[in-house]
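What follows is a protein structure lacking sequence information:
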């Protein structure tokens, strides 16, 4: 068995042992590779951080509460479907302006099946005065229009004070 094959297996097994032993996710105990887009047993988002040492990452618990989702490590399928990157250090609403990101985030594969990631970007959009369902609807209606145009056009300026999408 090659050493490149042993590492993922050992990571997977240690993850199973961690969950079996503790029965809960503690962000600081997660490997950097699974930190981003994870939620602790206490319902707090896990954040990937970097030290001053180049390439050295660690996971920490944020102060951000997530309603209705506990003990969750995002699946690789959702990471791919939503166009996010597990190596993301700090998450910002700037991603909403990146070409192609809205298409993935608003796709059925992401929007309908990845409530953790959708909830995160829903809240980031709210922070920008936008309503993610309206942004996605505007994007679906005119996929060639950039998210920057949609945000600045006032198409979503009458944002409703609606709750985040319910987890599935």
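Happy to help now that I have it. Since this is a predicted model, take the numbers as computed values, not measurements.

rest of the way, CA atoms for contacts and neighbours
Will do.

Figure out how far stretch 92-112 is from the centre of its chain.
In terms of CA atoms, centre = their mean, to the nearest Å, the centre of stretch 92-112 is found 11 Å from the chain centre.

Start and end of it, how far apart?
Using CA to CA, to the nearest Å, the end-to-end distance of stretch 92-112 comes to 22 Å.

May I see the buried residues of it?
Residues of stretch 92-112 classed as buried: 93, 95-96, 101-107, 110-111 (neighbour count, 16 or more other CA atoms under 10 Å).

Make CSV out of those residues and add secondary structure and distance to residue 133.
Output for these, formatted as CSV (DSSP: H, G, I helix; E, B strand; the rest coil; distance: CA to CA, whole Å):
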residue, secondary structure, distance to residue 133
93, helix, 15
95, helix, 16
96, helix, 13
101, helix, 15
102, helix, 11
103, helix, 13
104, helix, 14
105, helix, 11
106, coil, 8
107, coil, 12
110, helix, 13
111, helix, 9
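
Second structure for comparison follows:
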């Protein structure tokens, strides 16, 4: 009888470990530092890794996991897998993210890979929104990356997200110039 209890207990504990994370409560401030970045709290806020100076006045900085103000639609209780972190080329130890990463061809290669794009919706959503804030549509960037990696960088740089003085002067001239006569 005792020998039958071991397989049942093993099956029960294995099945409980495979339950979705929605049954867990994710509080950013309680996450271990190596799981903080790319996680989403129960309340739907992104968790971020931040540095702070120790209260003792020393030079040493320490890291902490904090709840950001960014709310993620339709996702909560999410701790990104190590497989997705590797597949998408992101770094859990980085403090903050930047759209500059989208200019790195190695990074966009991983981010746009089918492994990342099809299996890691949280990371893709994060960079989709980051790209959109720069005036870039991530699916277009990934398509351009697949068809011509060097051209995709040119398209990103010329997306208009960071228009220079010539573009600004042209836009002003267009606004004040009288319409052409018909």
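On my side now, so go ahead. Treat the numbers as computed from the prediction; the structure is a model and nothing was measured.

What would you report as the TM-score here?
Scored against TM-score structural alignment, normalised by the length of structure 1, the superposed chains reach a TM-score of 0.75; 136 aligned residues with a CA RMSD of 2.2 Å.

returning to that earlier point: would you turn the buried residues of stretch 92-112 of structure 1 into CSV with distance to residue 44 of structure 1?
Below are the buried residues of stretch 92-112 of structure 1 laid out as CSV (distance: CA to CA, whole Å):
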residue, distance to residue 44 of structure 1
93, 19
95, 21
96, 22
101, 25
102, 25
103, 27
104, 25
105, 22
106, 24
107, 26
110, 21
111, 21
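
between these, which is closest to residue 74 of structure 1?
Ranked by distance to residue 74 of structure 1 (CA to CA), the buried residues of stretch 92-112 of structure 1 are led by residue 110 at 11.7 Å.

Identify the residue of structure 1 aligned to residue 137 of structure 2.
Using TM-score structural alignment as the criterion, residue 137 of structure 2 maps onto residue 131 of structure 1.

Its match - how many residues pack around it?
Around residue 131 of structure 1 sit 25 other residues, with neighbours defined as other CA atoms under 10 Å.

What of the one 3 residues further on?
By the criterion of other CA under 10 Å, residue 134 of structure 1 has 17 neighbours.

what about the longest helix in structure 1?
With secondary structure taken from DSSP state H, structure 1 has its longest helix at helix 3-22.

which of the residues in that one are buried?
15, 18.

could you point out which element follows that helix?
If you walk from helix 3-22 of structure 1 toward the C-terminus, the next helix or strand you reach (DSSP states H and E) is helix 32-35.

In structure 1, mark out all the strands, start to finish.
Ranges of strands within structure 1 are 38-39, 44-50, 57-65, 72-73, based on DSSP state E.

which stretch among these comes nearest residue 10 of structure 1?
strand 72-73 (17.3 Å).

how close does that closest one sit to structure 2?
For strand 72-73 of structure 1, the mean deviation from structure 2 after alignment is 0.5 Å (mean CA distance after the TM-score superposition for structure 1).
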